[in-house]
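Engineer: give me the fold of what follows.
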Amino acid sequence: MIHVFNTMTRTKELFKPLQAGIVNMYVCGPTVYNYIHIGNARSAIAFDTIRRYFEYAGYQVNYVSNFTDVDDKIIKAARTAGISEHELTTKFEQAFIEDTLPLNIKPATVRPLATEHINEIIKFVADLITQGYAYVAKGDVYFRARKFPDYGHLAHQNIDDLEIGASERLDDGELARKEDPVDFAVWKGANPDEAITWDSPWGPGRPGWHIECSVMAIKYLGDTIDIHGGGQDLAFPHHTNEIAQSEAHTGKKFANYWLHNGFVTVGDDNEKMSKSLGNFVTVHDLLNEVEPQALRLMMATTHYRRPLAYTKTAIAEATQVVKRLQTAYTNLDFRLQQDDASPVEDSNLAAQVTAFKLKFMQAMDDDFNVANAMTVINDFTTALNVYAKATNVSSLTGHDALREFAAEVMVLGVNVQPSLDEENTKWIDEKVATRDAAKKAKDYAQADMIRAELKAQGIILEDTAQGTRWKKE
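Structural biologist: Predicted coordinates for the structure are as follows:
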């Protein structure tokens, strides 16, 4: 049974979905005005890993994650670039897809855009006004935070303390428009020079940041959802405000479980990533420097709630682990293809595989404890390597073991199965066959020359008792 740490209660709770066998999950996506940084990637990877485990455990996951495509940052970046907001956001929506694909982040079930839901947002805001939860102030519409009971509970903050902080952040104009400093905008009246606006009953404007997620989560997943996730920096104000406006609108609990991932630190000094510190790292740039699956594994094997330290050492270590996992898979796969592999079940190996699966699930059931799960996978890797060298092997049970191993590792987003195109590797097989013939003829000079030629192209040969096999370096 899966237990999750609920930020709302600050305790681990037994996960009970609203519908048996189905998980409805909403995760806040990026604001698309630039390439995603590793902090964005950390959140995407953390919740993709959680999603993948639910699916591994047999659940159907409806996974909704948005793009914020209307925002002050977008307007500013578009002006700087001399292009329209739509051109800017379209570019970086596509960049997000291209940069997350190598990291094995699965596409969302639905990836909604704020700008495609303006009519629903306006209706939502109008309802809040009708109920007395929101008010119009010179073209803006604000939500009355104090009217909502327990405002700030998710972030475990007192509303009076929040009022002091809000008063310090606001400019005089906005402070004058608000009834209370803690009130937040659900609709922002347009400035005269803004090009991206929509007509509304309160004048031209655009949605406030928080309202889009409430509208889209409810539209695609229902009034109450199972899991809402995002970075821990979103607990306040974003998720706090989502709860208030959503529950005011529907009269129902918005989300049963709130999950938040930790920050990313950069370098050996564990500095929090920020542009001002000059350690801002985009995934777009990073993918030119590191192996994507190593980056994925490094980020996936730190527990989602803990801070993640991005260092070159951590990447180097993850690179070696990925190679070890893939080598274990290909070694046994190669061994099982030999003529002496038996079709009869191996009960000892079957028992080992069952034990590994049970331990893996026990680890992941405990709030997705990836560190303990990785310990199981490492033991599983060793067992595969030992079995590949056994005198007698079962092709039936061996392939069952490989399938389970690949499934567990894929929960962490790493693919251990060979993905090279057969046509593109045919020449390698031909070279190997020529070398085997040269060795048989005791032409060791030619055999060594072929090995060196392949090595120069990143292909490593391994001579085993079952014949020659190759792998990419």
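Engineer: when you work out contacts or count neighbours from here on, use the C-alpha atoms and nothing else.
Structural biologist: Noted.
Engineer: pretty sure residue 393 contacts residue 332?
Structural biologist: No - the pair residue 393 and residue 332 does not pass the contact test of Cα atoms under 8 Å, sitting 9.5 Å apart.
Engineer: what about residue 229, which SS state?
Structural biologist: Following DSSP: H, G, I helix; E, B strand; the rest coil, residue 229 is assigned to strand.
Engineer: can you check residue 136 too?
Structural biologist: strand.
Engineer: burial count for it?
Structural biologist: 18 (other Cα atoms under 10 Å).
Engineer: here's the other one to compare against:
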Amino acid sequence: MLQIYNTLSRSKQVFKPIEPGKVKIYVCGMTVYDFCHIGHARVMIVFDMVVRWFRAIGYEVLYVRNITDIDDKIINRALENGESISALTNRFIDAMHADSDELGLMHPDQEPRATDFIVQMQGMIGNLIENGLAYQADDGDVNFAVRLLPRYGQLSGKTLDELNAGERVAIGSGKRDPLDFVLWKSAKPEEPADTRWNSPWGEGRPGWHIECSAMSCDLLGKHFDIHGGGADLQFPHHENEIAQSEGALYGQGRKDDDAPFVNYWMHNGHIRVNEEKMSKSLGNFFLIRDVLQRFDPEVLRFFMLKAHYRSPINYSDAQLEEARAGLVRLYTALSQAPGAPTVSLESKSEWVKRFTDAMNDDFNTPEAIAVLFELASEVNRAQDGEKIALAGALKSLANSLNFLVREPIAFLQSGSKDEASLSAAEIEEQIAARKAAKQAKDFVKADAIRQNLLDQGVVLEDKSGGITEWRRA
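Structural biologist: Have a look, this model is predicted:
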């Protein structure tokens, strides 16, 4: 029985899909004006894991993750670069896809771009105006009237009296209340033509919050199962999504028995660097592509999922090295039984049950990974047929989290991407020299070569038949 921590209720709840056997998930995606950093990687990896687990336990999943391709930051960057909005955003969308592919992640089933849903956004804004929850200000912007919606604050737990303008975006001169947020931004004379669309309220562009409401409701319906994103989006972005989505549907008076916009809200924790929240303003963020120049993509995935998705995690090279060492342990165990058959998650095996119980407890990947380590230890101790069966279980369970997906030797020989490390060709050359030394009975030289390789992080293992296998420590 799968339980999910619902930010809206602040508790774990048994997952009950709106439509039996099917799950509809919307995740807030990237604003594409720069390369993706490891904070983006965490969102992508966490919800890749969530979708994979739903599918592993038999659900049909429709996974939608949007792209914000119109935004103040995008406009400013395009003007700085002297290029069009589409040229800028297309370049960084391609880069985002390249990063995702390098990480070995699934693409969402649908990946809507905000600029393709302007009509739907305008329709929702029109409904909010008709329902008395939005107004056009003197400066031309259309704003949402927050104080007219009694339920505002239900996701964040904030009351209207607790909120203040300093927590929100800059206050426009036309707002009736500092808490109101913009739905439609009136075009400014200096803004390029490709940043404005015609509307009943004059030329302009959508506010950020309305984008996700319009796209999710259009693609998943006005009531769907799961909405996810980073913890930083809980307020105000997701709070505003609820307000405008339910406001457009129900007006000012949603009743307790009316279906909510979303049943379950999921938020992954922040990434911290040296115990500070990672942010561009602090200059302590790392691009995915830069990290992957030095570390294997599977290592980064493993690092992200070693912690529970809701917990903040501290990023460092040492943490990634520790994650790699953990994967080495698992792959080393698996290497003892190549070609081991996979097992079903419906198996009655104790290992499968414990792993499944962990994952069904709000996607508790740290506990599930602990089961993998215990299972790897059992593989190391087992003999013959039992070893093969246990290795098959290890591989099957790890695969459901997108781990141990390669041949063990390929991972074990990959190592770090440190330029100073020996290449595979150099290692094979040293192994050949050691073999020649042994044949000449120069065992001192042979031992020296083994030790020299070990000092450089390469472990040799002599097998029967005169074969020597190697892996990086």
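Engineer: TM-score for this pair?
Structural biologist: In this superposition the chains share a TM-score of 0.84, using TM-score structural alignment, normalised by the length of structure 1; 441 aligned residues with a Cα RMSD of 3.5 Å.
Engineer: quick one on the thing from earlier: now list whatever residues contact both of residue 393 and residue 332 of structure 1.
Structural biologist: residue 387 (Cα atoms under 8 Å, 6 or more residues apart in numbering).
Engineer: distance check, residue 274 of structure 1 against residue 460 of structure 1.
Structural biologist: 41 Å (Cα to Cα, to the nearest Å).
Engineer: check residue 173 of structure 1 too.
Structural biologist: Distance from residue 173 of structure 1 to residue 460 of structure 1, by Cα to Cα: 68 Å.
Engineer: do the same with residue 259 of structure 1
Structural biologist: Residue 259 of structure 1 is 44 Å from residue 460 of structure 1, by Cα to Cα.
Engineer: is it true that residue 219 of structure 2 lies in a helix?
Structural biologist: Yes - looking at residue 219 of structure 2 with three-state DSSP, it is inside a helix.
Engineer: can you tell me which residues contact residue 411 of structure 2?
Structural biologist: 328, 331.
Engineer: tell me the secondary structure at it.
Structural biologist: Taking three-state DSSP, the label given to residue 411 of structure 2 is helix.
Engineer: quick one: residue 216 of structure 2 from residue 339 of structure 2, how far?
Structural biologist: Taking Cα to Cα, one finds residue 216 of structure 2 at 43 Å from residue 339 of structure 2.
Engineer: swap in residue 389 of structure 2?
Structural biologist: From residue 389 of structure 2 to residue 339 of structure 2 the distance is 11 Å (Cα to Cα).
Engineer: more neighbours: those two, which one.
Structural biologist: Higher neighbour count among residue 389 of structure 2 and residue 339: residue 389, with 17 against 12, using other Cα under 10 Å.
Engineer: nearest residue to that one in space, please, no chain neighbours.
Structural biologist: residue 340 (6.8 Å; Cα to Cα, 6 or more residues apart in numbering).
Engineer: which element is that neighbour on?
Structural biologist: For residue 340 of structure 2, there is no enclosing helix or strand under DSSP states H and E.
Engineer: is it true that it touches residue 396?
Structural biologist: No - look at residue 340 of structure 2 against residue 396 with Cα under 8 Å: they stay out of range, at 9.7 Å.
Engineer: joint contacts of these two?
Structural biologist: In contact with both residue 340 of structure 2 and residue 396: no residue, using Cα under 8 Å, 6+ apart.
Engineer: neighbours of residue 1 of structure 2, how many?
Structural biologist: 10.
Engineer: roughly how far does it sit from residue 242 of structure 2?
Structural biologist: Distance from residue 1 of structure 2 to residue 242 of structure 2, by Cα to Cα: 27 Å.
Engineer: can you check residue 269 of structure 2 too?
Structural biologist: 21 Å.
Engineer: neighbours around residue 26 of structure 2, how many?
Structural biologist: Neighbour count for residue 26 of structure 2, taken as other Cα under 10 Å: 28.
Engineer: and residue 105 of structure 1, which of the three is it?
Structural biologist: coil.
Engineer: that one contacts residue 413, doesn't it?
Structural biologist: Yes - here residue 105 of structure 1 reaches residue 413: they are 7.2 Å apart, a contact under Cα under 8 Å.
Engineer: ok, residue 470 of structure 1 - contacts?
Structural biologist: Residue 470 of structure 1 neighbours (Cα under 8 Å, 6+ apart): 459-462.
Engineer: which of those residues lies closest to residue 145 of structure 1?
Structural biologist: residue 459 (62.6 Å; Cα to Cα).
Engineer: which non-adjacent residue is nearest the closest one?
Structural biologist: Residue 459 of structure 1 sits nearest to residue 472 (Cα to Cα, 6+ apart), 4.7 Å away.
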